[in-house]
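Visitor: next come a sequence and a model predicted from it.
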Amino acid sequence: MRLRHRDGTTVHLAYCTNVHAAEDLDGVLAQLARYGEPVRERLGADRIGLGLWLAAPVVTALAADRSALDLLRKELDLRGIEVVTLNAFPYAGFHAPTVKKAVYRPDWTERPRLDHTLACARVLAELLPPDAARGSVSTLPLAWRTPWTPRRDDLARRHLDLLSQGLAALAADTGRTVRVGFEPEPGCLI
């Protein structure tokens, strides 16, 4: 949903779909029909914003298969839904019976976290509404606080450097800026 700030800028309001379980593209598409579109209709809005949570297998599929990405884009448009943010914090298995500390893996000391976040940014750049120049991806803090070593610190720093380079390259390629926000969590490093 779009709101107008008193300074004239557009403010996007969205709710995050990580409250709904979906570990594959079919599940994500079902969320749009079961929750997204009905909420938009109930609000009487022409468009509604969703912050999509896309599990790692979904992001991998969308990044590798243009037809899958086009299908998602088509479903979003059909249902009056726009996406300006993705939640890349839970990697996968977020609705498993026991999540606890597992939700913090892979962390920023591990290459899969970097790859997943950059893949989310690339997918988001394709899903942004045509008039949106920027979007955001949320992610976990660096890691659970223990064990934390100088080596893990170095790995996290290197991955953040690569993230910065990857986001700059994405902006140069697409003309769209994707920002990454780190969600502070109790017991974690940021």
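Guide: Arrived safely.
Visitor: from now on I want contacts and neighbour counts done on CA atoms only, so please keep to that.
Guide: OK.
Visitor: and the contacts of the strand or helix carrying residue 172?
Guide: Counting by DSSP states H and E, the element that carries residue 172 is helix 150-174. With contact meaning Cα atoms under 8 Å, 6 or more residues apart in numbering, helix 150-174 is reached by 108-111, 114, 118, 121-122, 125, 142, 176-179.
Visitor: distance between it and the chain's centre?
Guide: Put simply, helix 150-174 sits 17 Å off its chain's centre (Cα atoms, centre = their mean, to the nearest Å).
Visitor: show me what the helix or strand just after it is packed up against.
Guide: Using DSSP H and E, the next helix or strand after helix 150-174 towards the C-terminus is strand 177-182. Under the contact definition 3 or more Cα pairs under 8 Å, 6 or more residues apart in numbering; DSSP states H and E, strand 177-182 sits against helix 111-127, strand 134-139, helix 150-174.
Visitor: presented hereafter is structure B, for comparison with structure A:
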Amino acid sequence: MKVNSGHLTYCTNIHAGKNWTEDFDALKQNFPDIKQQVAPDQAMGLGLRLSQEASLQLSHPQHLKEFKDWLQKNEAYVFTMNGFPYGDFHRTIVKENVHAPDWTTPERKDYTIRLFHLLKDLLPAGMDGGVSTSPLSYRHWFKDKNDFDSAKQAATLQIIAVVKELIGIHRETGQVLHLDIEPEPDGILETGREFIDWFKNDLLVLGIPMIAQHFNLSAHEAESLLKKHVCLCYDVCHFAIGYEAHEAILAELAEQQICVGKIQISAALKANLNGTADSRALIKTNFAVFDEPTYLHQVVALKKDGSLIRYPDLSPALAAVDDGDIIEWRSHFHVPISIKETGLLQSTQDDIVTLLRLQKTKPFTNHLEVETYTWEVLPEQMKLPIAQSISNELNWVIDTLA
């Protein structure tokens, strides 16, 4: 739906589905109720998540026509896609395999290009479209700096191949499509700083001569195209986990003329640990409720001296809760954005409020997407019927922007 600073939607990765048939059934079951509660008088957008299998099925002309007819009948449209999880994303152990296959592989490139061709066919006239994707790979898969650097270079070359495809689509249709890279804890690109450095020192350095030669362009023209077609996916949860300064990041992105393709509106868990041993024990008990086996729930701990300790999952962080130098925890567990506190824990909702204020004051993207995908693994007391949960979150964003 159109709000005062862009198009707002939710990511359909909240719906459990292994293939397009299951995905479409979930949309047909839930979307009409959500639209009635959130946007009864205007068309409403969808942030479509498709697995590799679902993308192959939807690429069949008959299935695509059926979906486009359903979109028109239900006053719905697709302007952004989530291309981060390649395979199953619910009711299985995902953990670090959410990155697989990573950007060092042709499988990831081919899957992403397929998503863009679907988006090309679904995108309303006059809108830009984006596909968010993983931060190149999972950093702990690489045993030393040489392996890490080699993986980063291989991944960058695959992304440049996607840019070539997007330039071709733009020349053919006039559509502006962008690949939105999503930094997250323990990705090769983990922070805003790492994304900006990669963009300047890897993507542009490798990409400018390749794009210039392939399309017979000047270096300046090639740089402009790379900046048009590769953007940042600003997942608020991920940036909040790293205690990142939103205004400073956005200012540097603007200075470097690097675009934000999409805001993923999401909240992490946090707690103040600067208390007694008894209070730490209680906080540990509250956090342990969220230690579930499906997804990675990395923890970034803030120490008294301002330095950070990174834990690859919630379990190893729980084992270190008695470290007296640590004053705060933030954990990668997407909790409902409309909830500020749960027990002794808080959410990073204030980071969302800050970023939405910045977006409202001076819009830096057209795409806003609520992304709380942990519905099935939330503690029971936080669960609502899915359509109600999504509606609550979207209406909370609308109220916050207003």
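Guide: Now that the structure is in, tell me what you want to look at. A quick note: this is a predicted structure, and the numbers were derived from the prediction, not measured.
Visitor: need the TM-score from the superposition.
Guide: Here the superposed chains carry a TM-score of 0.90, computed using TM-score structural alignment, normalised by the length of structure 1; 183 aligned residues with a Cα RMSD of 1.5 Å.
Visitor: only whichever of the contacts of helix 150-174 of structure 1 are buried, select them in PyMOL.
Guide: To isolate the buried members of these in PyMOL, using 16 or more other Cα atoms under 10 Å:
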select buried, resi 108+109+114+118+121+122+125+142+176+177+178
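Visitor: reformat the contacts of helix 150-174 of structure 1 as a markdown table; add distance to residue 64 of structure 1.
Guide: A markdown table is the format used below for the contacts of helix 150-174 of structure 1 (distance: Cα to Cα, whole Å):
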| residue | distance to residue 64 of structure 1 |
| --- | --- |
| 108 | 23 |
| 109 | 24 |
| 110 | 21 |
| 111 | 18 |
| 114 | 17 |
| 118 | 13 |
| 121 | 14 |
| 122 | 11 |
| 125 | 14 |
| 142 | 27 |
| 176 | 20 |
| 177 | 21 |
| 178 | 19 |
| 179 | 22 |
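Visitor: can you map out the helices along the stretch 301-402 of structure 2?
Guide: 314-318, 349-361, 386-401 (DSSP state H, counting those that start in this stretch).
Visitor: in a markdown table: those helices, plus distance to residue 196 of structure 2 and mean neighbour count.
Guide: A markdown table is the format used below for these (distance: least, Cα to Cα, whole Å; neighbours: other Cα atoms under 10 Å):
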| stretch | distance to residue 196 of structure 2 | mean neighbour count |
| --- | --- | --- |
| helix 314-318 | 28 | 18 |
| helix 349-361 | 18 | 18 |
| helix 386-401 | 27 | 18 |
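Visitor: adding distance to residue 83 of structure 2, write those helices out as a markdown table.
Guide: Shown next, in a markdown table, are the helices of the stretch 301-402 of structure 2 (distance: least, Cα to Cα, whole Å):
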| stretch | distance to residue 83 of structure 2 |
| --- | --- |
| helix 314-318 | 25 |
| helix 349-361 | 23 |
| helix 386-401 | 20 |
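Visitor: hmm, back to that, quick one: which of the helices and strands packed on strand 177-182 of structure 1 is nearest residue 60 of structure 1?
Guide: Closest to residue 60 of structure 1 of those, according to Cα to Cα: helix 111-127, at 7.1 Å.
Visitor: what range does the closest one cover in structure 2?
Guide: Across structure 2, the stretch matching helix 111-127 of structure 1 (TM-score structural alignment) is residues 106-122.
Visitor: average gap between that stretch and structure 1?
Guide: Its aligned residues in structure 1 lie a mean 0.7 Å from stretch 106-122 of structure 2 after superposition (mean Cα distance after the TM-score superposition for structure 1).
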